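# the amino acid sequence is not available; the structure is as follows:
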């Protein structure tokens, strides 16, 4: 293991670039399933995106830090923060997957959160019976036995490992 003050190099730059792209791809996939595929996210689904919304730009700054030869501790700290964000994402994914498998109860207020509703020309009260928000306990889709939350567990674990490896690896 190396110190945070040890110089950074190509390894940290490539790691940060990979993480920025991978984090953007993961959250972009979730947004694609929502907006193109029509899968309405529940409250926990939306919460799982937060580490990616913060992490992708943070990793872009880490890449810039490494490319511009800013202090090594800054680049390594940003990569470590990316790892911590992905550990938080891992926790959120495990919690949500456990709720879906009914290993533990989910939040009592778990329903879809949406800022804009297309009423189709009807009044909001007229469409209340038409829109049924998803419950956190019900997985919208399972691929190879895993829900979106389960796949987030895998993605978060891999990205956390990559981030920590980049933070503590020699330049």
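Yes, it's here. What you are looking at is a predicted structure, and each value in this text was computed from that prediction instead of being measured.

# alpha carbons only for contacts and neighbour counts from here, please
OK.

# in this structure residue 42 contacts residue 135, no?
Yes - judged on CA atoms under 8 Å, residue 42 makes contact with residue 135 at a distance of 6.2 Å.

# so how far is the lengthiest helix in the chain off the chain centroid?
For the chain, the helix that runs over the most residues, judged by DSSP state H, is helix 72-100. Relative to the centre of its chain, helix 72-100 is centred 8 Å away, using CA atoms, centre = their mean, to the nearest Å.

# can you spell out which helices and strands pack onto that helix?
Packed against helix 72-100, as judged by 3 or more CA pairs under 8 Å, 6 or more residues apart in numbering; DSSP states H and E, are the following elements: helix 10-35, helix 43-67, helix 148-168.

# ranking the ones you listed by burial, who's on top?
Among these, ranked by average contacts under mean count of other CA atoms under 10 Å, first place goes to helix 148-168 (a mean of 22).

# one more structure, for comparison:
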């Protein structure tokens, strides 16, 4: 496969994931949580790097594309772990323990809570949440970027 084709597939994959995320958000009425937004940033970086690398395929741009896809994969894996309660997520988007709170502190915690929580799974397919699917697909896209870097121009 040519370097440009690999770049096109990798950046196009990130664009497809972004369109899917926006579709879930606006058509499916599933607003994103904080970690969902964090996963999107890597794809935006990969799309921009891909667009520029298609015009001029230099290693720094290919590296940025790989960094974007792989960072989205890592955040997706972290997010999937938060959803599965393997570890806690950011305090700003997960529920913590309420043991020992006074009624006033509990009320304050409730009123300060975000509308969309990171530790709930709004959609899943074949046992994987959107975050889990993003982790896997983004890893594959990162590997395409790495293949592009290793392919002769």
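Arrived safely. Here the structure is a predicted model, which is why all the values come from computation and not from measurement.

# got the angle for the longest helix of structure 1 vs helix 43-67?
Calculated by axes from the mean of the first three to the mean of the last three CA atoms, to 10 degrees, helix 72-100 of structure 1 forms an angle of 160 degrees with helix 43-67.

# what comes up buried for helix 72-100 of structure 1?
For helix 72-100 of structure 1, a neighbour-count test (16 or more other CA atoms under 10 Å) marks 72-100 as buried.

# quick one, what contacts the most centrally placed residue in structure 2?
For structure 2, residue 39 is the residue whose C-alpha lies nearest the centre (CA atoms, centre = their mean; 2.4 Å). Contacts here follow CA atoms under 8 Å, 6 or more residues apart in numbering; on that basis residue 39 of structure 2 touches 71-73, 75-76.

# give me the helices and strands touching the next helix or strand after the longest helix of structure 1, please.
Downstream of helix 72-100 of structure 1, the next assigned helix or strand under DSSP states H and E is helix 124-127. With contacts defined as 3+ CA pairs under 8 Å, 6+ apart, helix 124-127 of structure 1 has no helix or strand neighbours.

# and residue 64 of structure 1, what pairs with it in structure 2?
Aligned by TM-score structural alignment, residue 64 of structure 1 pairs with residue 55 of structure 2.

# can you give me the distance of that match to residue 152 of structure 2?
As judged by CA to CA, to the nearest Å, residue 55 of structure 2 and residue 152 of structure 2 stand 16 Å apart.

# could you do residue 117 of structure 2 as well?
Relative to residue 152 of structure 2, and taking CA to CA, residue 117 of structure 2 is found at 45 Å.

# higher neighbour count, these two?
Taking other CA atoms under 10 Å, residue 117 of structure 2 and residue 152 do not tie; residue 117 has more neighbours (21 against 9).

# any idea what that one aligns with in structure 1?
Counting by TM-score structural alignment, residue 117 of structure 2 lines up with residue 135 in structure 1.

# on the three-state scheme, its match is what?
Following DSSP: H, G, I helix; E, B strand; the rest coil, the label given to residue 135 of structure 1 is coil.

# how many neighbours does the nearest residue to it once chain neighbours are set aside have?
Among residues not flanking residue 135 of structure 1 along the chain, residue 111 sits closest, at 5.5 Å (CA to CA, 6 or more residues apart in numbering). By other CA under 10 Å, 17 other residues sit near residue 111 of structure 1.
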